[in-house]
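Novice: Sequence plus the predicted model coming up.
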Amino acid sequence: MQNRLTTANNHPLRPDGDYVLYWMIAQRRLSHNFALDHAIERAVEFGKPLLIFEPLRVRYQWASDRLHRFVIEGMRDNADNAEQFGVAYYPYVEPKPGKGSPLLHKLAEQACTVVTDEYPCFFLPTMIEAVKDRIPARLELVDSNGVLPLRSGEKTYTVAHSYRRYMQKNILAALEETPNPTPLPCSALPSPAPIDSQSIRPDPEILASNLIPQKTLKRWPPADFKSLLDGNGISKIPIDHEVLPSPVCPGGSIEATRRLDDFIDNKLERYGTDRNHPDEHATTGLSPHLHFGHISPHQMVQRIFEHETWTPDQASKPNGKNHGFWNVSEPAEGFLDQVLTWREIGFNWAFMNPDTYDKLDSLPNWAQKTLAETADDERPYLYTLEEFENAQTHDELWNAAQRELVQTGMMHNYMRMLWGKKIFHWTESAQQALDIMIHLNNKYGLDGRDPNSYCGILWVLGRTDRAWGPKRPVFGSVRYMTSDSARKKLKLNKYLERFSE
């Protein structure tokens, strides 16, 4: 835990507080979670109950029915699990901007310490910075983002090969410390329920009410999941109601675990051969759940190891290659590389470059140079943001990818690369292309606003890639992709039929 725990302020620990508060803002799950583990340890240390506080605010960019519902579905799973485990859980969905702002301060007043998630992206670092000195309690940050701790990297890794080599050198040691898959129930954790009610499994809201003053709960009532998910509760919140919930991707830890099991049982065997083919559905579909913390990369990696009956002595010496290190089946090797290299290099970028991870300044020198050289090249087509958003280009395949994003909140991995390359090809500048990619991905994508997705968008313009030849108009030495080539290589008929309109 040493490389994963930091303190955001200098306030003292208060052993005489009423509870330990876990402010759950990124890793929204009750298992495989280093922050939850640390909060439990603190509660046991002080002999005080644990209060899990999971809020959802209104004032975040691109807030919509789609994103809100996905998070609230995860809250409902957490509430159900909290009831099973007998732990106090307080879900709060802000009804209007600013209504919930004082709530953290109120809860922190009685806390021994406040434990929260460290997350190196979007508005969360700014939010931590804004509250750290204002709340009247110690604020402890815990990194549960990846299998390798954010602070274990010594530099920004500019290409996959260098990150992969670093990962391979350090991964076995990191795997010796994993989050607890079943931290709750914990017999050593003091219960917030009165002694005479221990024979009955109390509702988590009742447990929370034993710790939180009634006037606080009256002013900031816990989330009503029946109204929010089965009624019209979300429609009353001032967010974007035109971006509808995903019809194919529910949120929550239950759905995330189901998808992982389905992938390992039915898709892993063909992952290596079929993952790039949109018609074959050979990927996990878990990037939204990873983004919102409904599943842990540790859980995913451990399930692969169990499936492959892998043990650490099977690993080879670090070689920086995307195969031959783990000595498992080829599809499992490919999947581990996606999770441990391509996902986590994005977190390395965001953590090491908090001011530029989403900007053109983060591109390697060769990419900046070649894009400057081609800045005035004539584009074959020019489209506006509105035309892109409404899938009104000349390219049937690109339009299908955009419709998939808008309709489902997801996009096939290969199609997302092509989608980004053509946005760059059909806009006036790299900056305009970047702005459009970020807006569309963050507005519609359930896995947007994430270090991994920002890194993928900047990959379109050369990040974590190398110079390619021959040089081409507009792209220069940046990797070139075409819809014609994709049509020749990929199985697309069903995909095009599904997203034709």
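Specialist: Good, I have the coordinates. Residues are numbered from 1 along each chain as shown.
Novice: C-alpha only now, for contacts and for neighbours.
Specialist: OK.
Novice: What is the neighbour count of residue 266?
Specialist: 12 (other C-alpha atoms under 10 Å).
Novice: where do the helices sit along the stretch 301-450 of the chain?
Specialist: With DSSP state H, counting those that start in this stretch as the criterion, the stretch 301-450 of the chain has helices at 330-337, 344-352, 365-373, 385-389, 396-408, 413-425, 430-444.
Novice: burial of residue 314, as a residue count?
Specialist: Burial of residue 314 is recorded as 11 neighbouring residues (other C-alpha under 10 Å).
Novice: try residue 184
Specialist: Residue 184: 19 surrounding residues under other C-alpha under 10 Å.
Novice: Show the contacting residues for it.
Specialist: Residue 184 makes contacts with 30, 31, 85, as judged by C-alpha atoms under 8 Å, 6 or more residues apart in numbering.
Novice: can you check residue 158 too?
Specialist: Neighbouring residues of residue 158 by C-alpha under 8 Å, 6+ apart: 364, 463, 464, 465.
Novice: any idea which of these is closest to residue 308?
Specialist: Using C-alpha to C-alpha, residue 464 comes nearest to residue 308 of these, at 29.5 Å.
Novice: Tell me the spacing between that closest one and residue 320.
Specialist: 14 Å (C-alpha to C-alpha, to the nearest Å).
Novice: of the two, who's got more company?
Specialist: residue 464 (23 against 18).
Novice: In contact with the residue nearest to that one when sequence neighbours are not counted, which residues are there?
Specialist: Among residues not flanking residue 464 along the chain, residue 159 sits closest, at 4.0 Å (C-alpha to C-alpha, 6 or more residues apart in numbering). Residue 159 makes contact with 463, 464, 465, 466 under the criterion C-alpha under 8 Å, 6+ apart.
Novice: ok, structure two:
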Amino acid sequence: MSLSKNGPKRNEFPRPGHASAVPRERIRLVRDLPIRPGRPVLYWMGVQHRLSWNFALDRALEIAEACHSPHLLLVETLAPFQRLTIRHLHFWWDAVCEHASALSAWGRNFVAGCPRSWEGFLERLVVAASHCAALIVDEFPYHDYRQLLNQLGERAQCRVEAVDSCGLLPLAVHPRCFSTARGFRRVVQELLPHWLRQLPDPRPLSDRWQRTQPIGNEQWWPPVTPEEVPELLAGSSSVDLAWIDHAVPPVRERGGSKAAHARWTYFLAHKIEHYDSQRNHPDAEATSGLSSYLHFGVISPHELVRDIFHLADELGRCKNNYHRLSDAEKHATKSWWGLPSGLAEFLDQLLVWREIGFNFCAFQREYKSWNSLPEWARRTLTKHHSDPRPKTYTEAQLAHSATEDVLWNAAQTELREHGRIHNYLRMLWGKKILEWSPTPESALETMIELNDRYALDGCDPNSYTGICWILGRYDRPWGPERPIFGTVRYMSTASAMRKLRLTAYLQKYGSATGG
């Protein structure tokens, strides 16, 4: 797609709007068979766990209406690429309970659970889809996940479509893999005005689909193990749950769309205007806290962007300012068409730093491997591969905050006990792991292991963007050349203690120990 074709016209401010149909750029045909009229439409909700603002759900409803389907069937599972711990299961199950309540009249038309085996699940899904008009699945850029969908398409005896609700820009219109945030930002700013007019339907499913009569005795879905999940969450010992990691307990924070929207509403009302100046200070608690909710797909980035522009209009800070900007100013690094600085900074995090991770995963099979790092970064880190380390810690010591660095311990404690880590401290957290690991390769492995095990937003492209940035991705060489780091950007605890407001943060997390 040409960048200029869909770029903003002169004196035209981007206005969010809703498309009448799912854009073709968001649909990938996995199995090319005709839609069979008069049969149920099946949607496997495996990534985007929401009943509104969801292009995949919109597409399932489009097909159901067009082929006069008697039923819409919904199967909900965790994503196949999700690290499966009790913590992640609880957080996801909150969304399932919301959906079960909203779809209480559906009976067996709605099934949710956690498969023991993806091979077994796919087999059951193939059997169910053989009776359906079409099967809709969530698109995602991970190579292994797309391979799984392709295997499903090879075996399914109906049309299979993967629908992309990942970001504001469809994955299919990304022109290439970007090595810098600056280059990707320019593309987003050029293309976004067009795609803001192509938003998913905001209405809840219950307002859009009235054919809720259960299928009844027709066994479209064979006997499954997901019924064991409520027993699992209740702590039952009668179920064999060996395939789930019990060592990572749940957190207090609730999952689901209701909790996500409550957090977002509060952030819009009280924090976003000062996000640019406060977000790096842990004591300010100025971040949105939405990363885990976006990862589980219980809130849509499309809805967040719509609300940001609406708020800017209410503040009277869009229309007049935008028309006064020069063409150069409209495409300045983070101006975002003259939005207030707090809103613009958050939009930059959401649209550039979040979606550049999807961009990388879409083009690079080994998106989290050592070989995926920039050549200059691998070269300089390899040069200093054998430099003496001031300290070395085992993965277990790091996991339990057992280092001599009080601030690092606090950040790891926040991650281990609350499933999150402050955005700025995540960078320092990773830099110190590099300094304390025998090799840069082992440092990368440790960061990914700790993040995916404990973080609610683990296994996410955005997480891997942050982790790999620590080792040079999307960055440049920095002088002077240092031991261990070479020319990879250096960060120190002493510098962070000078620059950041940390008193309350250290009181909250600094005294806890991991045992």
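Specialist: Great, that's in hand. All values reported here derive from a predicted model rather than from experimental measurement.
Novice: Superposed, what's their TM-score?
Specialist: Once superposed, the chains reach a TM-score of 0.89 (TM-score structural alignment, normalised by the length of structure 1), with 479 aligned residues with a C-alpha RMSD of 2.5 Å.
Novice: Alignment lookup: the residue nearest to residue 464 of structure 1 to structure 2.
Specialist: Pairing criterion TM-score structural alignment: the partner of residue 159 of structure 1 within structure 2 is identified as residue 180.
Novice: In a strand, residue 140 of structure 1, correct?
Specialist: Yes. With DSSP: H, G, I helix; E, B strand; the rest coil as the criterion, residue 140 of structure 1 is part of a strand.
Novice: That one matches what in structure 2?
Specialist: Counting by TM-score structural alignment, residue 140 of structure 1 corresponds to residue 161 in structure 2.
Novice: what's the answer for residue 335 of structure 1, then?
Specialist: In structure 2, residue 335 of structure 1 lands on residue 346 (TM-score structural alignment).
Novice: Hmm, its match is touching residue 275, no?
Specialist: Yes. If you go by C-alpha atoms under 8 Å, residue 346 of structure 2 and residue 275 touch, sitting 6.9 Å apart.
Novice: re the thing from before, tabulate the helices of the stretch 301-450 of structure 1 (CSV), appending mean neighbour count.
Specialist: Rendered in CSV, the data for the helices of the stretch 301-450 of structure 1 read as follows (neighbours: other C-alpha atoms under 10 Å):
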stretch, mean neighbour count
helix 330-337, 20
helix 344-352, 24
helix 365-373, 17
helix 385-389, 15
helix 396-408, 22
helix 413-425, 21
helix 430-444, 21
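Novice: Need the nearest residue in space to residue 415 of structure 1, chain neighbours excluded.
Specialist: Excluding its sequence neighbours, the residue lying closest to residue 415 of structure 1 (C-alpha to C-alpha, 6+ apart) is residue 401, at 6.2 Å.
Novice: and if you look at residue 223 of structure 1?
Specialist: Closest residue to residue 223 of structure 1 apart from its sequence neighbours, by C-alpha to C-alpha, 6+ apart: residue 92 at 5.0 Å.
Novice: tell me, how many neighbours does that neighbour end up with?
Specialist: When neighbours are counted by other C-alpha under 10 Å, residue 92 of structure 1 registers 21.
Novice: May I ask which helix or strand encompasses it?
Specialist: Under the criterion of DSSP states H and E, residue 92 of structure 1 resides in strand 88-93.
Novice: which residues in structure 2 does the helix or strand just after that strand align to?
Specialist: Counting by DSSP H and E, the element after strand 88-93 of structure 1 in chain order, helix or strand, is helix 103-108. Mapped onto structure 2 using TM-score structural alignment, helix 103-108 of structure 1 spans residues 124-129.
Novice: how big's the offset between the matching stretch and structure 1?
Specialist: Average distance, stretch 124-129 of structure 2 versus aligned residues of structure 1 after superposition (mean C-alpha distance after the TM-score superposition for structure 1): 1.6 Å.
Novice: now that stretch, how far from the chain's geometric center?
Specialist: From the chain centre to the centre of stretch 124-129 of structure 2 is a distance of 27 Å (C-alpha atoms, centre = their mean, to the nearest Å).
Novice: can you check stretch 269-283 of structure 2 too?
Specialist: Relative to the centre of its chain, stretch 269-283 of structure 2 is centred 21 Å away, using C-alpha atoms, centre = their mean.
Novice: What range does it cover in structure 1?
Specialist: So stretch 269-283 of structure 2 sits over residues 265-279 in structure 1, by TM-score structural alignment.
Novice: same question, stretch 391-400 of structure 2
Specialist: The alignment of stretch 391-400 of structure 2 onto structure 1 (TM-score structural alignment) spans residues 381-390.
Novice: any idea how far the matching stretch is from the chain center?
Specialist: Here stretch 381-390 of structure 1 is found 28 Å from its chain centre; the criterion is C-alpha atoms, centre = their mean.
Novice: re earlier: list the buried residues in the match of stretch 269-283 of structure 2.
Specialist: Buried positions in stretch 265-279 of structure 1, judged by neighbour count with 16 or more other C-alpha atoms under 10 Å: 267, 268, 269, 270, 271, 272, 274, 275, 276, 277, 278, 279.
Novice: same thing with stretch 136-153 of structure 1?
Specialist: Buried residues in stretch 136-153 of structure 1 (16+ other C-alpha under 10 Å): 136-150, 153.
Novice: check the fit of the longest helix seen in structure 2 onto structure 1 and give the mean distance.
Specialist: Determined from DSSP state H, the single longest helix within structure 2 is helix 86-102. Mean deviation of helix 86-102 of structure 2 relative to structure 1 after superposition (mean C-alpha distance after the TM-score superposition for structure 1): 1.1 Å.
Novice: Other residues contacting that helix?
Specialist: For helix 86-102 of structure 2, the external contacting residues (C-alpha under 8 Å, 6+ apart) are 49-51, 76, 78, 110, 112, 206, 233, 244-251, 253-257, 296, 298, 454, 456.
Novice: what do you get if the cut-off is 7 Å, keeping everything else the same?
Specialist: Helix 86-102 of structure 2 has contacts (C-alpha atoms under 7 Å, 6 or more residues apart in numbering) with 49, 112, 233, 244-246, 248-251, 254-257, 456.
Novice: before we move on, what about stretch 262-277 of structure 1?
Specialist: So stretch 262-277 of structure 1 is in contact with 280-284, 330-332, 334, 414, 490-492, going by C-alpha under 7 Å, 6+ apart.
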